[in-house]
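Visitor: Below is the sequence, then the predicted model.
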Amino acid sequence: MEQKDTYKTIIGPSKETLFKDKNSKFYGYAFPVRNEDDVKLKIEKLKKQHHAARHWCYAYQLGAEKTKYRANDDGEPNNSAGMPIYGQIQSFNITNTLIVVVRYFGGVKLGVGGLINAYRTAAHMALENSQILEKTIDISFSLQFDYKNMSRIMRIIKDNDANIDSQKLQIDCLLQISIRKSNALKLYETINKFHEVKISYL
């Protein structure tokens, strides 16, 4: 079985979308996020922007291989908001993504079925307005070697389609490189054959 080494995410915040039902307004937003601190900041910003709203319901998923998610109903009936939003993250098969739906109550109750539909639709609209990109899961290494080996190492890096993420060239050379997961072992073994290069996983 081939190892999965790609994942999908959104590459920038979505445009604001609006879904209306019985005078209630549901504003949908999707954001790329890397961690829970990102999530907190985005929600705090929206709470300031929509300080008069009644609910700020959201769901997010983080991680490329081991994923973790959270869904929050923010005072709406259980599972009527957060899980329908999370369902859209699953149906678009994306990760490292936060969706927030901000609700302004219009005076008429929608019932649980109506809420599920509204939150799901607003989340779907936010993702429809996002650019989704497939990315590779990368493995990073650090390499330490003498200058005399520079051209050999550069040739291997190029031949294996690896990326140089940072380099420090002082008395010796220190590189941080990354490569698609499915090619990582081959690259590691190729470089590891050199006794004059110290390679380690980051």
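Guide: That came through fine. As the structure is a prediction and not an experimental result, all values here were calculated from the model. Numbers count the residues shown, from 1 in each chain.
Visitor: going forward, measure contacts between C-alpha atoms and count neighbours the same way
Guide: Fine.
Visitor: Pull the contacting residues for the residue at minimal distance from the centre of the chain.
Guide: Geometric centre of the chain, nearest residue: Asn96, 1.8 Å, by CA atoms, centre = their mean. Going by CA atoms under 8 Å, 6 or more residues apart in numbering, Asn96 touches Thr9, Ile10, Pro32, Val33, Arg34, Asn35, Tyr60, Gln61, Leu62, Gly63, Ala64.
Visitor: In TSV, list these along with neighbour count, secondary structure and distance to Arg70.
Guide: As requested, the contacts of Asn96 are arranged in TSV below (neighbours: other CA atoms under 10 Å; DSSP: H, G, I helix; E, B strand; the rest coil; distance: CA to CA, whole Å):
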residue	neighbour count	secondary structure	distance to Arg70
Thr9	23	strand	17
Ile10	22	strand	18
Pro32	24	strand	15
Val33	26	coil	13
Arg34	15	coil	14
Asn35	14	coil	12
Tyr60	27	strand	6
Gln61	25	strand	7
Leu62	22	strand	9
Gly63	16	coil	12
Ala64	20	coil	15
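Visitor: what about versus this one:
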Amino acid sequence: MEKKKILYRGGEGEISEKKSRFIATVRPVSCPEEAQEFIEEMKKKYWDASHNCFAYSIGENPPTERCSDDGEPQGTAGKPILDVIRGEGLHDAAVVVTRYFGGTLLGTGGLVRAYSKAAQEGISACEVIEKQSGKAVTLKAEYTDIGKVQYLIGQRKLAVLESEYADSVILKVLAPADEWESFRDEITEGTAARTVFMEEKDVIFAWADGEPLIFGL
């Protein structure tokens, strides 16, 4: 699969424009029903707001997308929020921008800029991770070779998922799919083909909080 940006952890951002408050709340969602529940939750939380405008994009090829101006002039809120989601290359994300009117009209251009800026502010407060294809590889190395193996793993900054030290050393290593063959060749050459590759499994993974997050291992 191609690398794919998704929200790992939502967030919130806020801006002010001519005394109007724009509060952007961003959350990862996996289906339209979940997105709608999130939107309703925000409407209840900010029940006294002037507007709760939203947009979401779920899946790909093509994505399921929806947006709403929630009473603002047509095309000034929901579409700009959706354009920010698209521009960030995000999938499976929903954004609600809540407005508390400050008494001064912003005009259509001002509204577009305000809702766009608020959405950007909300997304910048989130943690975005990148899903990609990988290989979970179990290998068996001799003790005389483990220093070389660990050096090559560290040089590529690969993750060791499991380790077992017995008569030999068994490691389960996570490698990006596009690095797997060159990594295998390096290990084979560096240990004179003494390292045995016992199992290979295709996985989808991402880095989150400095640790590998595996999907479907």
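Guide: That came through, no problem. Predicted, not measured: the structure shown is a model, and the values here were computed from it.
Visitor: picking that back up, of the contacts of Asn96 of structure 1, which are reproduced in structure 2?
Guide: By both residues aligned by TM-score structural alignment, their matches' CA atoms under 8 Å, the contacts of Asn96 of structure 1 still in contact after alignment to structure 2 are Thr9, Ile10, Pro32, Val33, Arg34, Asn35, Tyr60, Gln61, Leu62, Gly63.
Visitor: Leaving out the residues flanking it, which one is nearest to the fifth one?
Guide: Looking back up the chat, that one is Arg34 of structure 1. Of all residues not flanking Arg34 of structure 1 in the chain, Asn96 sits nearest, at 5.8 Å (CA to CA, 6 or more residues apart in numbering).
Visitor: Columns distance to Tyr119 of structure 1 on top of the kept ones among the contacts of Asn96 of structure 1, output as CSV?
Guide: Below are these laid out as CSV (distance: CA to CA, whole Å):
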residue, distance to Tyr119 of structure 1
Thr9, 20
Ile10, 19
Pro32, 19
Val33, 20
Arg34, 23
Asn35, 23
Tyr60, 14
Gln61, 17
Leu62, 20
Gly63, 24
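Visitor: In these, find the pair that's most separated.
Guide: Ile10 and Asn35 (14.4 Å; CA to CA).
Visitor: Structure 2: matching residues for the top helix by length along structure 1?
Guide: What stands out as the longest helix in structure 1, according to DSSP state H, is helix 111-128. Mapping helix 111-128 of structure 1 onto structure 2 (TM-score structural alignment) gives residues 107-124.
Visitor: cool, stretch 39-48 of structure 1 as well?
Guide: By TM-score structural alignment, stretch 39-48 of structure 1 lines up with residues 35-44 in structure 2.
Visitor: and the matching stretch, how far from structure 1 on average?
Guide: Comparison of stretch 35-44 of structure 2 with structure 1 after fitting gives an average deviation of 1.1 Å (mean CA distance after the TM-score superposition for structure 1).
Visitor: Give the buried residues for that stretch.
Guide: Ala35, Phe38, Ile39, Met42, Lys43 (16 or more other CA atoms under 10 Å).
Visitor: Could you say which helix or strand holds the second one?
Guide: Phe38 of structure 2 belongs to helix 32-45 when elements are defined using DSSP states H and E.
Visitor: Which other helices and strands does that helix contact?
Guide: strand 51-58, strand 93-100 (3 or more CA pairs under 8 Å, 6 or more residues apart in numbering; DSSP states H and E).
Visitor: The last one vs structure 1, mean deviation?
Guide: Mean deviation of strand 93-100 of structure 2 relative to structure 1 after superposition (mean CA distance after the TM-score superposition for structure 1): 0.4 Å.
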